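> only geometry, no sequence info:
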């Protein structure tokens, strides 16, 4: 063909393979029984293969709507989104002949699509990535499965203990101890009393000689230090004199090793700056054993299996329990930097208080190093402070409220969205530079070092670009989460267009759709925090009691996502059948 078109790609190349693959995955006569540690779907439940079939159909349908004008230029994006679905099929479905045929046909279809798009060798270059991702997903699922089994065992043990204690309380009569009222007493007669011995006065010789010995030692020390030992030389033999003088020289030398007044003063100065110096506050507060002890219970509560989830947990906790202290910000009360325990106790603080608390919690979780940014703005004299972590060589900002952001998104937030998110009460600010401090655990203490300065332009370099593959993965995992949380629901692609349909499909009695928009979500999303973003989307949706009521009422559902500008819209379709 002289001219390539999307219609030919879908109808002549994709459909012959995909129609058979979808039919094989569908829950009809040919079932691929699914297992998934992530969703806790049972081995004999075929819902998972239905999900993958629907994902493949949605991938094909999305080609018509999203790639009509420039599908050749976006060929790698088309293949990447297909490969992500193939990875999950390979990782989450059990090995079988049927699955083997499905995967084989998918690879063959991908190679045909690759050839038509003129991307020879691209699929082959992705096979190592494919294998690594499959291994990673299976490992994560297995870890979660083991964790769930351990949790179930603990719950079973708890139930047995409770039952045992109940049986014991029923079978054993209560024993009461009453006061003895029939006690007989026999007063001693005069003949039974033993005469007291008269105690003779004794002189405390030991104390007396001890006092004399101490007095002599003090006199000797005074003589050695002020008269160079003249009295000692006259009163004792020469050999004993030599031993005493040798001991005195040793005593003088060891005293010089005690920290001098100057060195103690320098330590005091370092801690005296904690009220207004971020670096000094980090070093002093985070090396205070009492502060670490105060942080440990909360750190233990919030720590999870990964750094990403632990950091997100801290951010959510601070969002719910710590209020921004506007009175302190405006100078209406003390502006000193608070200890982490003070911020927790007061339930309020300014940016630097949040930063010190967040860094302390991460270090108490044994994550090291952590980073604290001291930020300057080009259009405001007031600075800002926040905490960051570093993953795969990139900084991610943990600043008072979810979500966690990469540097590029963080710069955009201050420059473009701050005013909008605050209902125009705060103005947008331009980050010009940021001093970066590293706080790390080293030999049982926290060491704080200044490690450099980032410019605003360097912030903007690290900005992830949201893709169609990201949307597909988000929606897929969101569906799995709904299935896990609401067992009454079954995924049904027949109601996938319920939001735009004028009537219900045949056989359905009732239906409803919910749309939730997440502003600037595509700007905030980053794959390293994928699981946390899925949980965040889910929590925002079920925050509505009406939606939760509908989720429990209906028995068929479908979830799909749309990107509109930088916003992401999640559409939940529900129906009864």
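Good, I have the coordinates. All values reported here derive from a predicted model rather than from experimental measurement.

> contacts, neighbours, all on C-alpha from now
Fine.

> I'd assumed residue 382 was in a helix, is it?
No. Counting by DSSP: H, G, I helix; E, B strand; the rest coil, residue 382 is not part of a helix but strand.

> Quick one: neighbours of residue 261, just the number.
Residue 261 has 8 neighbouring residues, counting by other C-alpha atoms under 10 Å.

> which residues of the stretch 201-350 of the chain fall in helices?
For the stretch 201-350 of the chain, the helices defined by DSSP state H, counting those that start in this stretch occupy 205-226, 230-235, 238-255, 261-272, 278-285, 289-302, 307-321, 326-329, 340-346.

> most packed of the ones you listed?
Mean neighbour count (mean count of other C-alpha atoms under 10 Å) peaks for helix 278-285 among the helices of the stretch 201-350 of the chain, with a mean of 22.

> That helix packs against which elements?
If you count contacts as 3 or more C-alpha pairs under 8 Å, 6 or more residues apart in numbering; DSSP states H and E, helix 278-285 packs onto helix 261-272, helix 351-364, strand 445-455.

> here's the one I want to compare it with:
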């Protein structure tokens, strides 16, 4: 019996979760808010004990600007190897103040007027600059043994490492843990603190995401726009066939060197529904008003509610031509939260303007009216345009 007990404590396993891609649908027409043009030179993912990857004169695009980051490599002063394979250890090690300074030029460009706008900008930039690394996602999940004497050994999935924020920027691709670390790093580099992360257990695999907390609400910042409150995020995964069983929530604050990462607790899937905003008719009207303000400021179009007569086939008095344009965004009414109303307005307008036919009608017009409605979880926009 004693020999059996000794065998049990020879080693314990540290298992890293799997990682699924999460790409929310945001409409049947799409536009690039932040097109990328610069090229970077990358190298393969470093294996612990090998030669660190490095980049020279890296440029990163955001909008019409190219941001230069310092020449850097992937070597970090962290003990052991768990920081390359386990999310909590990666957050502690990779969100080091020195690492944050390396990406601070990009963070400065992405920073908005507040945490809401900054979070939106980070997701928008990630959606354009980065792609999901499906080849890496097919790698076996890492399995690490930590022995009683402190020795650590990776017995499977040696190449499935978590990337530093700098590595992910330079490689322009990653999986969920890479996105999580990068998102939190950019926000910390903007001097927002604390930030959050979650390691999720799904019914069929595992996942990770960054979060922010705004006025008491948690929002998942998961690789692509839009941010989602926890209720919408829970339903998103239900729609993907991977229901959330539970999730470990981490709170991250910068330390003197390494980041301070604390476990706040484990949420059951059902607890996600405790923070679940429902878009109201007033929200729909306010979003429409914000979109009309954007188009008025950018194109000088006057706002005229009489254009709604176009829905009955009539041309309102004083107009010689009119057009109606409609678009449905699946699930966007479920994702919507009024904290991000201004960001949604600019984003939806940019998506419409990416359609050449719509832009042509817009340029022929001098007046508009917009209706926003919800149908189940979908968001329906109707744009009325008139030429007088």
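Nice, I can see it. Note that the structure is predicted; figures quoted are calculated from it, not measured.

> coming back round to it: out of the helices of the stretch 201-350 of structure 1, which gets nearest to residue 48 of structure 1?
Of all the helices of the stretch 201-350 of structure 1, helix 307-321 sits nearest to residue 48 of structure 1, with 25.4 Å by C-alpha to C-alpha.

> Average offset of the closest one relative to structure 2?
For helix 307-321 of structure 1, the mean deviation from structure 2 after alignment is 0.4 Å (mean C-alpha distance after the TM-score superposition for structure 1).

> Show me what that helix is packed up against.
Going by 3+ C-alpha pairs under 8 Å, 6+ apart, helix 307-321 of structure 1 lies up against helix 289-302, helix 351-364, strand 394-398, helix 530-541.

> Make CSV out of these and add distance to residue 246 of structure 1.
Formatted as CSV, the entries for these read as follows, by distance: least, C-alpha to C-alpha, whole Å:
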stretch, distance to residue 246 of structure 1
helix 289-302, 41
helix 351-364, 49
strand 394-398, 61
helix 530-541, 70
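
> These: which one's closest to residue 130 of structure 1?
Nearest of those (C-alpha to C-alpha): helix 530-541, 17.8 Å.

> equivalent range in structure 2 for the longest helix seen in structure 1?
Of all segments of type helix in structure 1, defined using DSSP state H, the longest is helix 127-171. Counting by TM-score structural alignment, helix 127-171 of structure 1 falls onto no part of structure 2.

> same deal with stretch 241-249 of structure 1?
Mapped onto structure 2 using TM-score structural alignment, stretch 241-249 of structure 1 spans no residues at all.

> What residue in structure 1 is paired with residue 363 of structure 2?
Residue 363 of structure 2 maps onto residue 552 in structure 1, by TM-score structural alignment.

> Just list what the helix or strand hosting its match packs against, helices and strands only.
Using DSSP states H and E, residue 552 of structure 1 sits within helix 545-553. On a contact count with 3+ C-alpha pairs under 8 Å, 6+ apart, helix 545-553 of structure 1 meets no helix or strand.

> Tell me the mean distance between the helix or strand just after that helix and structure 2 once they are aligned.
Next helix or strand after helix 545-553 of structure 1 toward the C-terminus (DSSP H and E): strand 556-564. With mean C-alpha distance after the TM-score superposition for structure 1, strand 556-564 of structure 1 departs from structure 2 by a mean of 1.8 Å once superposed.

> And strand 556-564 of structure 1, what does it pack against?
Packing partners of strand 556-564 of structure 1 (3+ C-alpha pairs under 8 Å, 6+ apart): helix 468-485, strand 490-491, strand 567-576.

> Contact partners for the residue mapped onto residue 337 of structure 2 from structure 1?
Matched by TM-score structural alignment, residue 337 of structure 2 corresponds to residue 526 in structure 1. For residue 526 of structure 1, the contacting residues are 405-406, 464, 466, by C-alpha atoms under 8 Å, 6 or more residues apart in numbering.

> rerun that using 7 Å as the cut-off
residue 464 (C-alpha atoms under 7 Å, 6 or more residues apart in numbering).

> ok but residue 506 of structure 1 is inside a strand, no?
No. Applying three-state DSSP, one finds residue 506 of structure 1 to be coil, outside a strand.

> what separates the counterpart of residue 104 of structure 2 in structure 1 from residue 497 of structure 1, distance-wise?
In structure 1, the residue equivalent to residue 104 of structure 2 is residue 296, according to TM-score structural alignment. Per C-alpha to C-alpha, to the nearest Å, residue 296 of structure 1 is found 50 Å from residue 497 of structure 1.

> do the same with residue 107 of structure 1
Counting by C-alpha to C-alpha, the gap from residue 107 of structure 1 to residue 497 of structure 1 is 29 Å.

> Need the helices and strands packed on helix 278-285 of structure 1 in a markdown table (columns: distance to residue 235 of structure 1).
What follows is these, written out as a markdown table (distance: least, C-alpha to C-alpha, whole Å):
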| stretch | distance to residue 235 of structure 1 |
| --- | --- |
| helix 261-272 | 38 |
| helix 351-364 | 62 |
| strand 445-455 | 53 |
